[in-house]
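# Mind looking at a prediction? Sequence and model below.
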Amino acid sequence: MVNQQAAVLPSRPAAEPVVVTGLGVAAPTGIGSASHWAATRSGVTGIGRITRFDPTRYPARLAGQIAGFDPAKHLPERLLPQTDRMTQLALMAADEALADAAVRPDELPSYSMGVVTASSSGGFEFGQNELRNLWSRGGKYVSAYQSFAWFYAVNSGQISIRHGMRGPSGVIVSDQAGGLDAVAQARRQIRKGTALVVSGGMDASICSWGWAAQLASGRLSTCDDPRRAYLPFDAAAAGQVSGEGGALLIMESLEHARARGAEVYGEIAGYASTFDPAPDSNGEPRLRQAAELALADAGVSPGEVDVVFADAAALPELDREEARVIREVFGPRGVPVTAPKTMTGRLNSGAAALDLATAFLALRHGAIPPTTNVRPAAEYDLDLVTTARPGPLRSALVLARGYGGFNSAMLIRTMHSETE
């Protein structure tokens, strides 16, 4: 039993709480955390027909796209030819998160700050453009920046260079689960003594090459109606809608945050990750184990969780499995469940990071954002929130699953001293 595994974890001294003091968001629902939260709470979708390339000949033609983003308004001109759209969004979000946390990196020791991000696709669009140059014009027309602009670790590298952050850094690649896994790695580095870490995930691969790669999964919805294309936990669910964007968070120890008088969103209180057995092994999926071990890591019971942010695959078999896990951990209709990614699509490595940022905003503003357009199927027996539900919130569990068997769960909560 998973509960038995959680119960026999060795005891350890209480670790210094790791908290979030800043949020930076780039999402189809808005640029900036305030715009994103206003749209998300109101149920405004960012999903529509693809405009970044002509999708007519593709079976899936909808995506969550970020409108109105002009990198020239946010970044130095010298960076524009060096960076993919994904990195430009990440740099902008990092700037917002640092400003939100009232952090001036030039006032902190450079080796006391690190960057840990998640990436799923790397700089796909940049790579596509340079391959086009190679095929049509020749090798001398391929940008030297291709050597790193496509790379999974480029967001961590560019953020650290821009802000002089020379402490422990890295990149995590675990698809949709990556955002939680990166934040967990950042929490480990802070507990080892790093003062501040920028962490989260950002992806943007809505280009013809990137789209072909995503279609290969067989998971994308081919519906052309934005209101009916992505319907997790609905009897009509028939696939996912992809999107671009994500979120970055400023993380610190509680002691460091209080020493500089920072406002705190809340604590990264618990985390666990598991990996599913091989498909031909007849083994049980391990999302439940991740959820229960995350609760054990936080030292909370299921009854203390106020809301679950679901992974929400919108594929009947995967929805059925996730709903079963939620029922087994919390009881039938035992906890409110939401999937605000129905307004953004699934953002690859940015998905869980955006859910995490949205969960912190939900705790701060006292409202559970809705799962839009979904008519919950009775078979799932979930308390699925389909219109915004106001009320005091202290904790949230975020679930994430990555293609190929990755499972992650993260428990966040408010700091009582910050809210009472």
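Looks like it came in fine. Numbering: from 1, shown residues only.
# only C-alpha atoms for contact and neighbour calcs from this point on.
Fine.
# Off-centre distance for the helix or strand where residue 321 lies?
Using DSSP states H and E, residue 321 falls within helix 316-330. For helix 316-330, the separation from the chain centroid amounts to 20 Å (computed by CA atoms, centre = their mean, to the nearest Å).
# Structure two is appended below for comparative analysis:
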Amino acid sequence: MTAPTTGTASGAAPVITGMGIVAPTGIGVDTHWASVLAGKSGIGRIERFDPEGYPVRHAGQVPGFDARADVPSRLISQTDHWTHLALAAGQAALEDCGADLARIPEYEMAVVTSSSSGGTEFGQKEMTALYRNDPGWVGAYQSIAWFYAATTGQLSIRHKMRGPCGVLACEQAGGLDAIGQARRLTRKGARLVVTGGTDASLCPYGLTAQLTTGKLSTVADPERAYLPFDAEASGYLPGEGGAILVLESAEAAAERGAGSGYGRVLGYAAGFDPAPESGRPRALRRTAEAALRDAGLGPADIDVVFADAAGLPADDRDEAEAIAQVFGPRAVPVTAPKTLTGRLYGGGAPLDVATALLSLREGVVPATTGTREPAPGLEIDLVTGDAREARLRHALVLARGHGGFTSALVLGR
């Protein structure tokens, strides 16, 4: 279990000053937020390839994305769709934050992103060329485009950010881990860190790899396939996209008049589930409690929880029990707007963070669309039906990744 010491060198929490969103709910902050409030789903039949013959035929897809509008033409052919999404979101986030990058020393700007699988679509195309022909048909960019650190590298090159750079490959939990690492870097002298993540594995190879987990829902009706905490929960649907965020040290944000931006990163912790045969409890409760301690807050200070929401009965019960143990039965509103997008893996938690920040700003808890009949015995206050207005000060975002990764992030207005 990890939880960094609270506070930066000056004792002030870093600020999220910019957001770029490319998600099944839309491109751009305002479009995404409007879709979330309206409960407008971005899940539909997979269009990037013909899914006929696969047990899962629906996913969350970014509508109307055209890489040519936001990505330099040479990078389109050199990188994967997953990186295209991040480059577009990164450009939007930097424009949104308003920082003049030319005035910031290049070694005081950093990049940390999350990725679960790298450039699977690009990799499949090149490996198909190899198997059908010979090595001469494989492009030189295969060596970098598939690599899970490709997005971090391309963002840092494009924006001349030469500070510490890295990637967290912890599946769904990795998005929070990336933001946690970005916070560490602001404590070590970075003024601005581009963080968050995207993912895109909607290709035959990518979908087949996901099916091996046994966690994807094979329910044919897309509106009833992904129902976290529901009595009919049967797994989840995959998706593409995510969010890129700009995290600045409190000092840097204050110097240029950025104020508190969208909100502050107050606490973070990560854990790992013990082996199932050990009989020990899973790590989510302890991870959430560690994040609260790191933030210097108690359970009563948290006004909303953005759940991991795996959509699998056993995982949903584990998460509901952890939340009830930390906060008390039905003591805090819980929501999972990711039912509108599917699980986005490396991009899912950053998108949850973006949505949570908008919720804090607007004083609205979005609903968990689709879930109608909560599973019996789950003692959580799951927000369903309509969004709920509330006075919101702090949010807790939870994430779990395949294999046992767990992470928690505390945000403040």
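Happy to help now that I have it. Worth saying up front: this structure is predicted, and the values here are computed from it rather than measured.
# before we move on, back to that, who does the helix holding residue 321 of structure 1 touch, helix- and strand-wise?
Helices and strands touching helix 316-330 of structure 1, by 3 or more CA pairs under 8 Å, 6 or more residues apart in numbering; DSSP states H and E, are helix 287-298.
# Would you mind giving the residues in structure 2 matched to the helix it packs on?
Counting by TM-score structural alignment, helix 287-298 of structure 1 lines up with residues 284-295 of structure 2.
# The equivalent of residue 365 of structure 2 over in structure 1: neighbour count?
Aligned by TM-score structural alignment, residue 365 of structure 2 pairs with residue 368 of structure 1. Residue 368 of structure 1 has 32 neighbours, counted by other CA atoms under 10 Å.
# give me every residue that touches the nearest residue to residue 368 of structure 1 once chain neighbours are set aside.
Spatial nearest neighbour of residue 368 of structure 1, excluding adjacent residues (CA to CA, 6 or more residues apart in numbering): residue 389 at 5.0 Å. Residue 389 of structure 1 is in contact with 367-370, counting by CA atoms under 8 Å, 6 or more residues apart in numbering.
# got a markdown table for those, with secondary structure too?
Below are the contacts of residue 389 of structure 1 laid out as a markdown table (DSSP: H, G, I helix; E, B strand; the rest coil):
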| residue | secondary structure |
| --- | --- |
| 367 | strand |
| 368 | strand |
| 369 | coil |
| 370 | coil |
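# Let me have the residues you listed in TSV, extended by distance to residue 293 of structure 1.
Shown next, in TSV, are the contacts of residue 389 of structure 1 (distance: CA to CA, whole Å):
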residue	distance to residue 293 of structure 1
367	26
368	24
369	25
370	27
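# List only buried entries from those.
367-370 (16 or more other CA atoms under 10 Å).
# what about the residue nearest to the spatial centre of structure 2, helix or strand, and which?
Closest to where the C-alpha atoms of structure 2 average out (CA atoms, centre = their mean) is residue 349, at 2.4 Å. Assessed by DSSP H and E, residue 349 of structure 2 sits inside helix 348-362.
# Tell me roughly how far that helix lies from structure 1 on average.
Here the mean offset of helix 348-362 of structure 2 against structure 1 after fitting is 0.8 Å, by mean CA distance after the TM-score superposition for structure 1.
# that older thread, against structure 2, where does the helix holding residue 321 of structure 1 fall?
Going by TM-score structural alignment: helix 316-330 of structure 1 matches residues 313-327.
# Buried ones in the matching stretch, by neighbour count?
For stretch 313-327 of structure 2, burial by neighbour count (16+ other CA under 10 Å) applies to 313, 315-324, 326-327.
# List just the nearest of those residues to residue 57 of structure 2.
Nearest to residue 57 of structure 2, judged by CA to CA, of the buried residues of stretch 313-327 of structure 2 is residue 313 at 21.6 Å.
# Just list the residues touching the nearest residue in space to the closest one that is not next to it in sequence, thanks.
Nearest residue to residue 313 of structure 2 in three dimensions, chain neighbours excluded: residue 233, at 6.0 Å (CA to CA, 6+ apart). Residue 233 of structure 2 makes contacts with 225-227, 311-313, as judged by CA under 8 Å, 6+ apart.
# Likewise for residue 81 of structure 2?
Contacts for residue 81 of structure 2 (CA under 8 Å, 6+ apart) come out as 119, 121-122, 200.
# about what we covered before: what lines up against the residue nearest to residue 313 of structure 2 once you look at structure 1?
Match for residue 233 of structure 2 (TM-score structural alignment): residue 237.
# And that match, how close does it get to residue 304 of structure 1?
For residue 237 of structure 1, the distance to residue 304 of structure 1 equals 30 Å [CA to CA, to the nearest Å].
# likewise residue 283 of structure 1?
30 Å.
# neighbour-wise, which of the two wins?
Taking other CA under 10 Å, residue 283 of structure 1 and residue 304 do not tie; residue 304 has more neighbours (14 against 10).
# how far away is the closest residue to that one other than its chain neighbours from residue 269 of structure 1?
In space, and not counting its chain neighbours, residue 304 of structure 1 is closest to residue 395: 7.4 Å by CA to CA, 6+ apart. The gap separating residue 395 of structure 1 from residue 269 of structure 1 is 9 Å, by CA to CA.
# what's the overlap in contacts for these two?
Contact criterion CA under 8 Å, 6+ apart; residues shared by residue 395 of structure 1 and residue 269: 411-413.
# Just the ones of those in strands?
Taking DSSP state E as the definition of strands, these contribute 411-413.
# Give me the spatial nearest neighbour of the alignment partner in structure 2 of residue 247 of structure 1, chain neighbours excluded.
Under the alignment (TM-score structural alignment), residue 247 of structure 1 maps onto residue 243 of structure 2. Leaving out its chain neighbours, the residue that sits closest to residue 243 of structure 2 by CA to CA, 6+ apart is residue 21, at 4.5 Å.
# Check whether the one you found sits in a helix, strand or coil.
When classified by three-state DSSP, residue 21 of structure 2 comes out as strand.
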